[in-house]
Every structure is written in C-alpha cells, then in structure tokens.
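S.K.: coords please:
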Amino acid sequence: MADSLTLPHSRLRSGGGTPTILVIGGGASGNAVTVLLRRAGIAVDLIEAKPDWNATSGSGITLQGNALRVLRELGLWEQVSASGYAFGTLGITAPDGTVLHVAEDIRTGGDDLPATLGMQRPQLQRILIDAVRACGATVRLGTTAEALEQDADGVSVRFSDGTEGRYDLVIGADGLGSATRAAIGITDKPEPTGMAIWRIAAPRPEGVERTDLTYGGPAYIAGYTPTSENTIYAFVVEACRDRASIAPGAYADEMRRAAQGYGGFWPEIVEHITDSRKVNYTWFDRLLVDGSWHRGRVVLIGDAAHCCPPTIAQGAAMSLEDALVLAELLTSGREWDDELFQTYYERRTARVRTVVEASVQIGQWQLDGVRDADVPGLIGRTMNMLKELP
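M.R.: You can find the predicted model right below:
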C-alpha cells in the first residue's frame, strides 16, 4: 500500500525531455489523471468524444470517503464540499417507508472527511472540467482516436479530425465501451448482471438528510440520496429489459410506475417524475480485465478496465483511485515500462476485484430471492478494506 497520497510533483521519468501523454476520455478518471500529471510538469493532451464534455448529463452521484480523499488530493475538496450534501448514516426502510435500521457509514477517507457526500453528477463534472482547464492541458472536444500504432518508444495516434500526434504514453479512460481497450487487443467486454436502474434528479423533500434504501417491494431496490440543500437523486432498480422496447418518451411513466408502490418520502418524489428527458435508464454491468491493464505504451484506467453495479456506490471512487495510483507511478522517476504498468495493475486489481464482486453479489442475492443474505456484513467488510490507502 502507498504510505502517502502526496505525489512527487517534480520527478519525471528518466531518459530526458518532457514526456507527453494522450488521455482518451474526459470522465472522472481521465480528468483526474490529467490534473495530476500536469501538476508534475508532464505535457498532456486530453480528447473527449462528446462535444459538451458530458457537462450536463446524469442525475446524481454518491461519493464515499475514499473518493473524496482523491478529490482533496486534486485540490477540489472545498468546491465539492460546497456543491454537495455530506452525511454519515445509511437508512434501511420497509417499502411503506418505515425506518427499519440506521447504520453509521464507515469513513473510508479518514476521520477528517465525511463518510459520504451526494452531489449532482453534472456539478462534479463541471468542477473537474474547470480543474483540467486550469492545469494547462490541451483539450479537444468532439474528437476520438481512430488508430493507435505503437513501437518501442511511443504511440502514433490518428484522430477523427484527420490530424496525427506522437506520444510517450496513451491512457485509455474512455469508459465502459472503451474503443481503446478493443484497439489494443483486450477482448474483455462488459456483461449485464440482470438488473437495470431508473434515475432522476428531483427537489429534496424536507427531512431527507441521508441515503435511504429499500430492498424489496415493487422493485428490487428503491432509494434516494441528497445531492444539495435543495436536490436529491432518486433511483429504482428492477430486472433489466430490452431497452429498445422502452420508448424514450415513456421513461417518466415507467419510472413512476416502478416507484409507485413505495411509501415514506416516495409519494412526494413521484410527483416530480414527469419529464422523460430527465429520467435515465441503464443496465447494471460488470467488467474486470484480468492479467494486466496495458499493452505496450497504452494503459487503461477507470471503467475501461473495470466496472460494477452501483450497489455499494464505489464505481467513481475506483476510477479516481486508478488515476491517483497511475499518476503516482508515472511521476516516481521510474522508467515507463512493462514492470511499472504491471505494478499499477497489481496495486489495483485485488482492491477493485473486492468491490466488483461485492457489488455484483448484492444484486445477485436480490435476483435469487435470498432473504437471509448478509448485505450489511458484506458492505461493512468491503468498506473497512477501503479505509486503507490505495
């Protein structure tokens, strides 16, 4: 394990010259690694396929302490804290809204950070975007990498706009459907777990001050998380269906139907599920690339290397930790070789595997109708492990 989260800002790889890196993908992991590498004086180009840099999409996100720890290392904690809603407990409720149990959340980021913070996903993305802009990286939006050609010294890249570039290293941070992963011959693909989730941002009902989860009832899981003083995001998990069979214009009706049978704060939340354009529907997927997360001078981070259902809210945290660990190694003064990239994989894989397997298991218990599953125990063991530095 690392002894410190402080990066050696002035140390570059040996061999002379200023190294250059291409980051493919401007999500959480791509943005984070860009900021950390620029801090060390490395030249970074970041390309993002979406022209709007995903600055407006998504409903909400739950960030636990280990994610907040990385955001603090990025120098963004004050902005994140001011934009989100921090809390330290998790409620378990019956379908009618009766509170069955309130558990103290484990402070995976240490005692000086909140256990959990909810925030609007677009707001987090905008904070990260501003940090990338401020760090001096070159950013090109609406751009993809069409071809990667490697040799012993680096990677030649042809872009979708017809231009070309030459880099010492390429970091694939292009998400679940990563074209970079496929381009370097890694054949692993995300696999659906059998569940899907409806999400929406909504006004915060008075009295909602933490995440509350209901297991069972009309759906497998229903819950909500405060994301600011005025907002929440609400979600309902059900068996996955053919997305093509659900007309986008019917999303609000479908989510309202799925949430209709829940009590407590849900009737007030349901009143605001009216605009299908604000409802998001996605399947739960799992992915864990085994063996290594690199081929030559191309390395994967975040959802390009692994993903899991949001059942313990660790997807973004794992991606941010990837960025931190990879940046630490790249700025350690070591050669950028197979040994370094294998070290990165070995530092990450056991931790990520634990999270992926626990996240999938919680959903599988629901799918299998296991009534005596030790969900609190599994979550507790996983969270205690995450208190250790990555």
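S.K.: C-alpha only now, for contacts and for neighbours.
M.R.: Fine.
S.K.: roughly how far out does stretch 132-139 sit from the chain middle?
M.R.: 21 Å (C-alpha atoms, centre = their mean, to the nearest Å).
S.K.: State the distance from residue 248 to residue 348.
M.R.: As judged by C-alpha to C-alpha, to the nearest Å, residue 248 and residue 348 stand 37 Å apart.
S.K.: nope, residue 292 is what I was after
M.R.: 10 Å.
S.K.: following the helix or strand hosting residue 351, which helix or strand shows up next?
M.R.: Assessed by DSSP states H and E, residue 351 sits inside helix 338-368. Next helix or strand after helix 338-368 toward the C-terminus (DSSP H and E): helix 375-386.
S.K.: the inter-axis angle of that next one versus helix 338-368?
M.R.: For helix 375-386 against helix 338-368, the angle by axes from the mean of the first three to the mean of the last three C-alpha atoms, to 10 degrees is 170 degrees.
S.K.: Tell me who's in contact with residue 87.
M.R.: By C-alpha atoms under 8 Å, 6 or more residues apart in numbering, the residues touching residue 87 are 114, 115, 116, 117, 209, 210.
S.K.: One more sequence to fold, the one below, so I can look at both together:
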Amino acid sequence: MAEQYDAVIVGGGIAGSGLGTVLARAGKSVLTLEKTLAFEDIVRGEWIAPWGVVEAMRTGLYDVLRGANDYHIPRHIEYGDGLDPATGESRALLLALLPGVAGPLSVGHPQACQALFDAATAAGVSARRGVSDIVVESGPAPSVRYTMDGTTHEAQARLIIGADGRGSVVRRQAGIALHQEKTHHYFAGMLVEGADGWPIDVETMGTEGDVQFFVFPQAPGRLRLYLSFALEQKSRFAGHDKEQRFLDSFRLSTVPNSEAIAGARIAGPCHAVPNQSSWTDSPTAPGIVLLGDAAGYNDPITGQGLAVTLRDVRIVSELLLGAAEWNAELFAPYAEERRERMRRLRMAAAMDSIVHAEFGPEATARKMRVITQAAGDPAIGMARVSAMVGPELLPAEAFSDDALEAVRNA
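M.R.: Predicted coordinates:
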C-alpha cells in the first residue's frame, strides 16, 4: 500500500532539504528521497551571493546555513593582467551591498547540504537516503516508486518536487525539455587548507595568462579555488596529479600573496565541468514542479547557483503554503519569474565571460576598455552587478542584446 504525503521531494540537497524544511515547519507532510548516503565534495557552489542570503533569510533557512559556516566575505578585489594591484586594492568593493546582509555567505557545499538535511529531519520530514531506481508518475495523482535496502516502495502525494540536480531523473521522466547554450569554456575547482598568508577578508577574481581565477575564503587558511580555461584545454586538469597541477596554477604574478595559495594543502578533489547556462521553458508538468539545478542552471562563472536555488525554494514554498489547491496553474507566476530571471542571469554571465574568460593580449585590452568605459558610463556591463544584488533590481535594458554587444565591441 502506498504511503501518502503532501509532497514527495526527489533530492535531499540544498533545494530539496531547504524546501522540505520550510514545508514541514508549516505542518505539511513531506517525504525526501536522497540517493547518497553522505554528502561529499564534488566541487559545487560554495558562495551565496548577497541576494541569495536575502532569500535564505526570507525562508527561515539563514540560521541553518550559518550553522554550517558563519562567515560573510566583506571585500572583493580584482587582480589580473593589465591591472595594478595597488590600484585594485584601493578600489576594493565592499560587499555589504544589501540591507542587513554583511556580504556573500561562504559555506562548504557538503556541510550546507547536511545542515539542511538535518534541519528537514528535525522539522518532521521523512528523509530517506540510499534510494535508487526512482520512477515518477505525473498527473492529477502523482506517485513515486523507489528502491531502498533492496525493497521497492511507493509513495503518493499532492505534488512531486524534482530537486535532483543537473541530471534530474524527475525532469527526464516528466518530459520537461532542458535547453543549453553552447559550451564556451571549462570550470574547475578545489578546496585547500593551510593558506595562512591569504587575508581572510578578501575574495578575488581576475584573469592572468590563460586562466580566470577565483579565490573565496571560508575560514582562516581555508579557501575554495576555481579556475576557468579555454575549451581546447579540456584535459588540462585530468590525470593522477591534477590536484597539484591545479594548485600550481595559482602561482600568479598579478596576485599579491598568491604563493600562500600555491603552497597550501590540498583538502579536496579537483573536478572540472563544461561551462554553459541551461533553462527550461517551464519547470512544471502535471503534478510535478522542478527547482534548483533540475529546473536549469546558470553558467557558474558568476556564482549564482545557490542564490537561484534559494529563490526557487522561497517562491515555491510561498505558493504552496498560500493555496489550498496545488494545481498546475498555481506555478504560473514561478515559471514566469524564473524564465525571465534565468534569461537575465544568462546575459550577465555571457558579458562576464567576454570580459574575464577570454585570453590573450586582445582580450586583456578589451577588459581594460570595459573597465574604463564602465567608470564613465555605468550602463556598460551593468548586468554584471546582478551577481551581487539580484537580476530584478536592474532595468531590463541592462540585459539586452544591445548591452551584450556594447561589452563585446568595447
């Protein structure tokens, strides 16, 4: 006999456990199905933009995430080719850009997942791990079959929620198409510890030689590092010694204290992914709604993944808790808002890729022209500001084709 729930959530990570916690705290019966037995470092987003922190506050999940790592990064400094380090430091961007938010929240992804999973369980979610062979049936009476400990189970619900990441089983079985732009570079990351010479209060991003680099502190000496690089270097960080080669790439002549990074201890795997944005026309099907990466994801070059997910959790939870009937029409506002949000974020990421993820003297010269022109005309590359404050706070023209061309032709 099938178990009965208000909601069955496939995926117990940030999106799934976050939404499950909010719904269970409001008295809804929730089953969460998670395939892993433990959350591991597979190099995912660990930087929550200020606008994503606002979303966490609005859903009541902020304190849970702070429990995983209570550290906000206060300053951003851009280094790199063509830039004088002292000038960059004098123009450091203070990241307390939104009221009540001290800056981006820097938190380990596995730790954040576990903290939210534990919060969901504490709120009353029936959370099951190690599940496999998930089969979703959409329609007016949606259901899920799954295997756990060698036994097949079935659960029926008012709604099935797909929060199972980029390769979403729910999305595929529901027949929801995922659109992807052409891959334009690769993105690799790794965690290090013992980088004691790096200032805890500074994140940095820039371009040197044939890489774009990112440094995000999480605690004294602990840094999450990322590099983006050209498509023709697909195998740059492959092989048995890839972690050390990745670390050696942080011997950057344009970045003060970079030796503190290159001399740090490897504290996690190095993993690279192709970089592009993706989206769905609508993240819904009869009896099903998607959120987080399952519904489409932004190019990680601007670090929007966790903020996108937290907004999804907020909007979907508000719709569900504000309605007696959980029908397909309920999610029309979510689908509309998300469609435009992801379009704007795609445009912002495309602009940032032009400025920072293209390499060589001509690319450096264009970067410097964009920086110079933006100082006199904030409309140049304005969309890139959305990475911090959110895409809805800027005018629509900031995300137009004309705006993109202005950056490309600077």
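S.K.: Need the counterpart of residue 358 of structure 2 in structure 1.
M.R.: Aligned by TM-score structural alignment, residue 358 of structure 2 pairs with residue 367 of structure 1.
S.K.: What is the neighbour count of that match?
M.R.: 15 (other C-alpha atoms under 10 Å).
S.K.: same check, this time on residue 77 of structure 1
M.R.: Using other C-alpha under 10 Å, the number of residues around residue 77 of structure 1 comes to 16.
S.K.: and it, what pairs with it in structure 2?
M.R.: Under the pairing rule here (TM-score structural alignment), the equivalent of residue 77 of structure 1 within structure 2 is residue 62.
S.K.: and what of residue 270 of structure 1?
M.R.: By TM-score structural alignment, residue 270 of structure 1 lines up with residue 262.
S.K.: With residue 92 of structure 1 instead?
M.R.: Using TM-score structural alignment, residue 92 of structure 1 lines up with residue 78 in structure 2.
S.K.: May I ask you to confirm that residue 156 of structure 1 belongs to a helix?
M.R.: No: judged by DSSP: H, G, I helix; E, B strand; the rest coil, residue 156 of structure 1 forms no part of a helix; its state is strand.
S.K.: residues in contact with the residue mapped onto it from structure 2?
M.R.: In structure 2, residue 156 of structure 1 lines up with residue 143, judged by TM-score structural alignment. Each residue near residue 143 of structure 2 by C-alpha under 8 Å, 6+ apart is listed here: 136, 137, 154, 155, 156, 157, 160.
S.K.: Please apply the same query to residue 294 of structure 1.
M.R.: Going by C-alpha under 8 Å, 6+ apart, the list of residues near residue 294 of structure 1 reads 300, 341, 342.
S.K.: Any of these buried? List them.
M.R.: Using 16 or more other C-alpha atoms under 10 Å as the burial test, the contacts of residue 294 of structure 1 include 300, 341 as buried.
S.K.: ok, which stretches of structure 2 are helices?
M.R.: Using DSSP state H, the helices found in structure 2 span residues 14-25, 50-59, 62-68, 85-90, 109-123, 169-174, 242-248, 258-262, 305-321, 332-356, 361-376, 386-389, 401-408.
S.K.: hey, which of the ones you listed is tucked in deepest?
M.R.: Sort the helices of structure 2 by mean neighbour count, taking mean count of other C-alpha atoms under 10 Å, and helix 14-25 sits at the top with a mean of 27.
S.K.: Give me the range in structure 1 that that one lines up against.
M.R.: Using TM-score structural alignment, helix 14-25 of structure 2 pairs with 28-39 in structure 1.
S.K.: ok, the contacts of residue 294 of structure 1 in structure 2: which stay?
M.R.: Of the contacts of residue 294 of structure 1, the ones still in contact in structure 2 (both residues aligned by TM-score structural alignment, their matches' C-alpha atoms under 8 Å) are 300, 341.
S.K.: will you turn the contacts of residue 294 of structure 1 into JSON lines that also has distance to residue 62 of structure 1?
M.R.: What follows is the contacts of residue 294 of structure 1, written out as JSON lines (distance: C-alpha to C-alpha, whole Å):
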{"residue": "300", "distance to residue 62 of structure 1": "23"}
{"residue": "341", "distance to residue 62 of structure 1": "29"}
{"residue": "342", "distance to residue 62 of structure 1": "30"}
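S.K.: Out of the helices of structure 2, the one nearest residue 7 of structure 2 is which?
M.R.: In terms of C-alpha to C-alpha, the element of these nearest to residue 7 of structure 2 is helix 14-25, at 8.5 Å.
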